[in-house]
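The sequence and its predicted three-dimensional model are supplied below.
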Amino acid sequence: MGDNHDSPLTAADLAAEVAATYGTEAFLSADYAAAEKERLWPRVWQMAGRLEDIPEVGDFLTYDICDDSIIIVRTGPETIKAFHNVCSHRGRQLVDTPATSNGVRGKARNFICAFHGWTYNLDGQCTYILDQDDWHGALDPSCTALSPVRVDTWGGFIYVDMRPEGESLEEFLGDAGRILKHFELDKMRYKWRQWVIYPANWKTSLEAFMEPYHTTTTHNQLTAYAEFYAYSKAYGLHSVSGFDQRKQAENTAQGGSVSRAGKGDDPRVSTYELARENYTTINYSASTDTLIAAAARLKDELPETATVGEVMAHWMKSAKADDAARGVVWPEIPPAVMAEAGLAWSLFPNQNILQGVTFALCYRARPYGNDPDTCIFEAYALERYPEGEEPQTEWVYAEPTQENWGLVLAQDFANMRWVHKGMKSRGFRGALPNPHQEQKIINMHRNLAEFMGRGAPVVLRGTDEPTG
């Protein structure tokens, strides 16, 4: 293979699945990490939490990204606001956010600075200043109110944008939002949520969950139940991946969704075996108890002659009825949308969603302090529950072990730190991502380069010339 790779990668190149490469600066450089503070994070919508984190008026949460801390507070039954977490007097944070916590949640009638007592109401207006007369009338709301941050919601998620103006969240999400809205993620609630301070760059860690290409090797135990050949496709800033039927028989995929039949002579059995294996080894996420129970009955409820299509249809119909009986209503998703939705989405810059009709498995990674070799990594499961039966959850710090995260996620953790370390080798010439199955990652770096003004992926051109 030659080394002629100096042409910038274009959107047309992505669509044509042209091979590309990029270097390691975005992962390893302290200067690059410092530049992200100015060129990336303050210039993009980013997910900061879930509406269920602040259900009542006065409930607030904090979101920290690099040196910025943001308070998001519910100001009314249908309204939320966001402010920079800093007193306008001398700059003290209003809410302390120690590095040992994954954000702070609480309830407040107002926010009081612990330094001099300046006080702010939930709308960010300064309502008390100690000895205000000493300023001889120089202070007014324009300089004493908290600095606002744009905030909006989608799918039950809360997003913030530190730019005073820019595209709307709907515009930012584009086709990704259009497609995923059908899954009604806003009607799901946390099943569990865990985080860890992990020894790898935030991009290294996030990319481990952006493609199924690694499944055959990293999660090789799963290949006994299904094939995992995948596709990925760019949607502007965002990207989708799914199981590719071009190399698979009908029985290995169902409209690109998470729930699918397994490989084997009897689809009644293989469907259950695949669903059970995924569920129990991915920390009881990426499916539900209802779906697993319905799959377990397939052998008893269908004849041996049942086709893959009949098995899938019966499984979904049975599970849907079981859920309806307990008060869980499935969304009606058009088949064309289900096919386009694929398996999982990467929302730029740092949110991954593996979506199902009644569940979702989500990941987020972000910088930890100023160290490009460390990140905050989070994973959480969402699920539909009967009203009033949602579990009460909190963020749990969990070391990256199988006991804490399940077999599959532990296998991913076992790669991430060594990928990051390996990129520091003088022998590593740059990434060679699969242009069909890892296009999500290529697209991420192409978009990242647009914000950063550096490090863009370039076309990789090989040569058939013999080597001497």
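Nice, I can see it. Numbers count the residues shown, from 1 in each chain.

make it CA atoms for all contacts and neighbour counts henceforth
OK.

Pull the number of nearby residues for the nearest residue to Glu211 once chain neighbours are set aside.
Among residues not flanking Glu211 along the chain, Glu438 sits closest, at 5.8 Å (Cα to Cα, 6 or more residues apart in numbering). Glu438 has 24 neighbouring residues, counting by other Cα atoms under 10 Å.

In contact with Glu438, which residues are there?
Contact analysis of Glu438 by Cα atoms under 8 Å, 6 or more residues apart in numbering lists 210-211, 213, 231-232.

Now neighbour count, distance to Asn102 and secondary structure too, for the residues you listed, in a markdown table please.
As requested, these are exported to a markdown table (neighbours: other Cα atoms under 10 Å; distance: Cα to Cα, whole Å; DSSP: H, G, I helix; E, B strand; the rest coil):
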| residue | neighbour count | distance to Asn102 | secondary structure |
| --- | --- | --- | --- |
| Met210 | 27 | 23 | coil |
| Glu211 | 24 | 26 | coil |
| Tyr213 | 21 | 30 | helix |
| Tyr231 | 24 | 33 | strand |
| Ser232 | 29 | 31 | strand |
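
here's the one I want to compare it with:
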Amino acid sequence: MNKPEKIVAEDLSEAVTYPPEAFISREYAEAEPDKLWSKVWQQAGRVEELKAVGDYITYNICHDSILIVRDTPETLKAYHNVCTHRGRRLVGNNTGGGPKTVAQDKGAHSARGSQMKFGCNYHAWTFDLAGDAIYIPDKEDWQGALDNVCTSLTPVQVDTWGGWIWINMDLDAGPLREWLEPVASLIDPFEFEKMRYRFRYWGIFDCNWKVALEAFLEPYHVQGTHPQLIKYGDFYSFSKAFGFHGQTGFDSKAHRDAGTAVETSVHRAAGDGDPRTTIAQMQAEYWETIGASTSETLVKTAQRLPLELPEGTPAGEVHQYWMKIAKEADAARGVTWPDLSDAQVAAAGLALSIFPNVNFIPGPTFSLAYRVRPWGTDPDKCIFEAVALDRFGEGEEPETEWTFVEQDLDKWPYVIAQDISNMVEMQRGYKSRGFKGNLPNPWQERKVTNLHRGLAHFMGTGHLKRID
């Protein structure tokens, strides 16, 4: 283990560096399941995927597969998806643990279905929703040696927040809410639990999962990666560490202590131009090139701003009027907004990350979320997922499935494709003899730096070092 040479300040204000081993070392990747993934709370699905008793999904991480079931109308249970007899997986599909190997796999991304018991296709051992072995052929052959402890499915912690299902393989880990703070309190006012999937895309990329995740942890890359957005104004940002988690928001180079929704959020009034037109144009571009980070209602009502407000209207008033008419338009179609104050929207900022592998962009009726996972323990591959959530009128929620999208820049939404364009070249560059170590921006990329500080905490290597 390489111990840190010097203590790094809690706020990560110094210029620091860290080595590339977390991205390219096979030894590091093979240690992650034991040292990291088995210890942390992980987002595993949405509550609405498990509507009825017996509904189940799987969540796969490295070589582990977790079976999550609705065991009662009010509760969920989670187990390691493995028969206690001889180790066969109970529910098919091992995406996340390596390439598919046999045709019995039930799904490309994960398994999903509904059944009141789970039988092993090898020797017919059968388990109920409580994880108990309810049928063992010729059980008497064990002459009383089998008990409920050794035959029951191995439990996994499961809890919910924001409409998401979270699991933790460490039964001694602390509560989910404690793990999520203070990010949970910042996001709670947006009521993620009342949102539903609008789309969910996934792909297998030729880079380490951290390379893919970091592409969405900071806006510092906008000038180089998304130059078409610069016309809407400065994308200068702040970046903060919240324990293991992090936050970004739009900033000024004066580093203001506080801002408003019109300044810091994803639906801000950007730039120094006429806010009526910059809001309208930027919202349209988001919808056309990302398909998320906004809503159809926000896009359509933004186009009304140049027509309904006089030239010279201050940005704050434009933004306030826009939110008002968008809220009214949504109400007319049966969509209720959360009771959000300007201070709450501003406090959430642009994006919030949950260690180790999730990033949320919150909005009044939407969220864009990215989750990235290892592909088995291959340091050069990962599973990348982009999910859009929206609020819908009652009965208007679409039925969605995981849609596989190849690592092809023409297949992904344009802005996401621009981010993907860096990933393979980053992975290659980290292996160069000429790369001396990462030099993250001390103000705008603290979220990235904090990710690696958290990884070093769990992995015992890759510590941050101050640049002198």
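In hand now; what should we look at? Predicted model only: the values in this text are computed from it and were never measured.

tell me, what residue is most central in structure 2?
For structure 2, the residue nearest the mean C-alpha position is Val358 (2.7 Å; Cα atoms, centre = their mean).

Tell me the counterpart of it in structure 1.
Under the alignment by TM-score structural alignment, Val358 of structure 2 pairs with Gln351 in structure 1.

dump the residue contacts of that match.
Counting by Cα under 8 Å, 6+ apart, Gln351 of structure 1 has contacts 47, 362-365.

Try it again at 7 Å.
Going by Cα atoms under 7 Å, 6 or more residues apart in numbering, Gln351 of structure 1 touches 363-364.

how about the longest strand seen in structure 1, which residues of structure 2 does it hit?
The residue-count maximum for a strand in structure 1 (DSSP state E) belongs to strand 371-383. Using TM-score structural alignment, strand 371-383 of structure 1 corresponds to residues 378-390 of structure 2.

centre of the chain versus that stretch, how much separation?
Taking Cα atoms, centre = their mean, to the nearest Å, one finds the center of stretch 378-390 of structure 2 at 8 Å from the center of the full chain.

how about Glu304 of structure 1, what's its match in structure 2?
So Glu304 of structure 1 corresponds to Glu311, using TM-score structural alignment.

after the longest helix seen in structure 1, next one along is what?
Under DSSP state H, the helix in structure 1 containing the largest number of residues is helix 308-325. Downstream of helix 308-325 of structure 1, the next assigned helix or strand under DSSP states H and E is helix 335-341.

mean shift of whatever helix or strand comes next after that next one relative to structure 2?
Going down the chain from helix 335-341 of structure 1, the next helix or strand is strand 344-347, by DSSP H and E. Comparison of strand 344-347 of structure 1 with structure 2 after fitting gives an average deviation of 0.7 Å (mean Cα distance after the TM-score superposition for structure 1).

List the contacts of Val311 of structure 1.
So Val311 of structure 1 contacts 267-268 (Cα under 7 Å, 6+ apart).

Oops, could you answer that again for Tyr272 of structure 1 instead?
The neighbours of Tyr272 of structure 1, taking Cα under 7 Å, 6+ apart as the test, are 292, 295-296.

Distance check, the alignment partner in structure 2 of it against His267 of structure 2.
Counting by TM-score structural alignment, Tyr272 of structure 1 corresponds to Ala280 in structure 2. Separation of Ala280 of structure 2 from His267 of structure 2 (Cα to Cα, to the nearest Å): 10 Å.
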